[in-house]
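>>> quick one, structure for this:
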Amino acid sequence: MTKDTHSGLFLTFEGIDGSGKSTQARRLAEHLRNLGHDVVLTREPGGSPGAEEIRRLVLEGDPDRWSAETEILLFTAARRDHLERTILPALSAGKVVICDRFADSTRMYQGLSRGDLRALVDQLHQLMIGREPDLTMLIDMDPDVGLSRAKARQGTEERFEDFGPELQHKMRAGFLSLAQDFPDRFRILDGGQERDAITAELVQITLQALYQAPV
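Now for the predicted structure:
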């Protein structure tokens, strides 16, 4: 039996900086489109005009530009706009939504990295978002390798990479712990594999979810 085409599928990618999740999200979207699926590829923070404006505020500038509490409010505001304007309309139209990061990143980067604020993140999420992904792909990667990859990009959105390797190690452990908290929706993939091998695994997991076969 196939999945109800009117409900869509909400799939997110998570992982530390430099894990390759953004590349794999694009590759999965391309593969699904080639198979005839209607796919919306989006990202957080961002994914809608208002959320993209907030993205520039939180990802650029000095590492100490915002407090963790302020970041939580900014990310939640961006996510609400993204949800209203991009994610929910696409799901209502029966599309596959692939999002590069979602609330799990806020649970990690703001909820754990700069104080014990996880409860605050979850409270705001329940109040203002109220939606979890159907499936979350966690690309697991050695933190030192990931940070080296991320810094090699030499982009302008390096505020969190500038916190250094200690944050990346803490985030990896946090994401793995989070996967245990939500075992029904998390799938952990080895980011150290060859790129094509990771993509093939992602496609298999996603197609099983689309057609409601056991994963």
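>>> for the rest of this, base every contact and every neighbour count on C-alpha atoms.
OK.
>>> what about the most centrally placed residue in the chain, distance to Gly115?
Compute the mean C-alpha point of the chain, and by C-alpha atoms, centre = their mean the closest residue is Arg101, 1.6 Å away. For Arg101, the distance to Gly115 under the criterion C-alpha to C-alpha, to the nearest Å works out to 21 Å.
>>> next one: Leu59
Counting by C-alpha to C-alpha, the gap between Leu59 and Gly115 amounts to 19 Å.
>>> more crowded one of the two?
More neighbours surround Leu59 than the other of Leu59 and Gly115, with 17 against 11 (other C-alpha atoms under 10 Å).
>>> ok, that one touching Gly155?
No: look at Leu59 against Gly155 with C-alpha atoms under 8 Å: they stay out of range, at 10.7 Å.
>>> just the strands in this protein please.
Counting by DSSP state E, one finds strands in the chain at the ranges 9-14, 39-43, 96-100, 135-140, 186-190.
>>> this one next, for a side-by-side:
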Amino acid sequence: MNGKFIVVEGLEGAGKSSVIGLIKAYIEKAGIGVEQTREPGGTPMAEAIRECVKHDWEETVAQETELLLMYAARVQLLKNKILPALEKGIWVVGDRHDLSSQAYQGGGRQMNANTMKEISAIALNGFKPDLTIYLDVEPAVGLQRARGRGELDRIEQAGLAFFERTRARYLALASQDDSIVVVNAMNEMAIVHDDVCNVLKEYLS
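Okay, here's the model as predicted:
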């Protein structure tokens, strides 16, 4: 495949949207075709699953249900959008991917590590991003920023301890994978953007 898959990860309030816009513009300026995706979502079926995941149901949503829905949406996006684009030489910038499940469901929900690995292997068959930029923000700060955007969804209401576990898992996984670059998202957005541009320059070189 000639295309590359670049993913932006982070907790709520980390500033993913603005960074994704920056990366997309950077790649386009380099004369490379680029598409943008988001998870969960990105195809009609995956978007329907997204609504199901985010909805605040009047019943307990089992952790296993949440996890399997995430991977169902991910496979739909991978098969129908990401892989076809990469095969055409188009680069894809993703708003979240498998690392989110490993951090949120594996870390935040504290699901069994072997279960997480097995489901990921079945769903993705070894596929992974070429580059992941993890925007690291303290959970309390990120949630405060997220509240400023409006009402929090079901997952965003999980509580501070959940997000602290999620952040810890993100950082642990990033320390074990050279394709994951950590950017300090506690800085002013202009500094964050400069740091991301430096990551892209090094990657493209």
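>>> how about the helices in the first structure?
Counting by DSSP state H, one finds helices in the first structure at the ranges 21-34, 49-59, 68-82, 88-92, 103-109, 118-128, 143-152, 165-181, 195-210.
>>> which part of the second structure matches the third one?
Taken onto the second structure by TM-score structural alignment, helix 68-82 of the first structure occupies residues 63-77 there.
>>> can you give me the buried ones in that stretch?
By neighbour count on 16 or more other C-alpha atoms under 10 Å, the buried set for stretch 63-77 of the second structure is Glu66, Leu67, Leu69, Met70, Tyr71, Ala72, Ala73, Arg74, Val75, Gln76, Leu77.
>>> among these, which one lies nearest to Ala46 of the second structure?
Taking C-alpha to C-alpha as the measure, Ala46 of the second structure sits nearest to Ala73 out of the buried residues of stretch 63-77 of the second structure, at 4.4 Å.
>>> can you tell me the closest non-neighbouring residue to the closest one?
Spatial nearest neighbour of Ala73 of the second structure, chain neighbours left out: Ala46 (4.4 Å); criterion: C-alpha to C-alpha, 6 or more residues apart in numbering.
>>> what's around the aligned residue in the first structure for that neighbour, how many residues?
Residue pairing (TM-score structural alignment): Ala46 of the second structure is matched to Ala51 of the first structure. Neighbour count for Ala51 of the first structure, taken as other C-alpha under 10 Å: 25.
>>> kindly report the same for Glu84 of the first structure.
13.
>>> per the alignment, Ala174 of the second structure pairs with which residue of the first structure?
Across the alignment, which pairs residues by TM-score structural alignment, Ala174 of the second structure is matched by Ala179 of the first structure.
>>> ok, and the closest non-adjacent residue to its match?
Leaving aside its chain neighbours, Ala179 of the first structure sits nearest to Phe186 (5.5 Å; criterion: C-alpha to C-alpha, 6+ apart).
>>> ok, that neighbour touching Leu176?
No: at 9.6 Å, Phe186 of the first structure and Leu176 do not qualify as touching, with contact defined as C-alpha under 8 Å.
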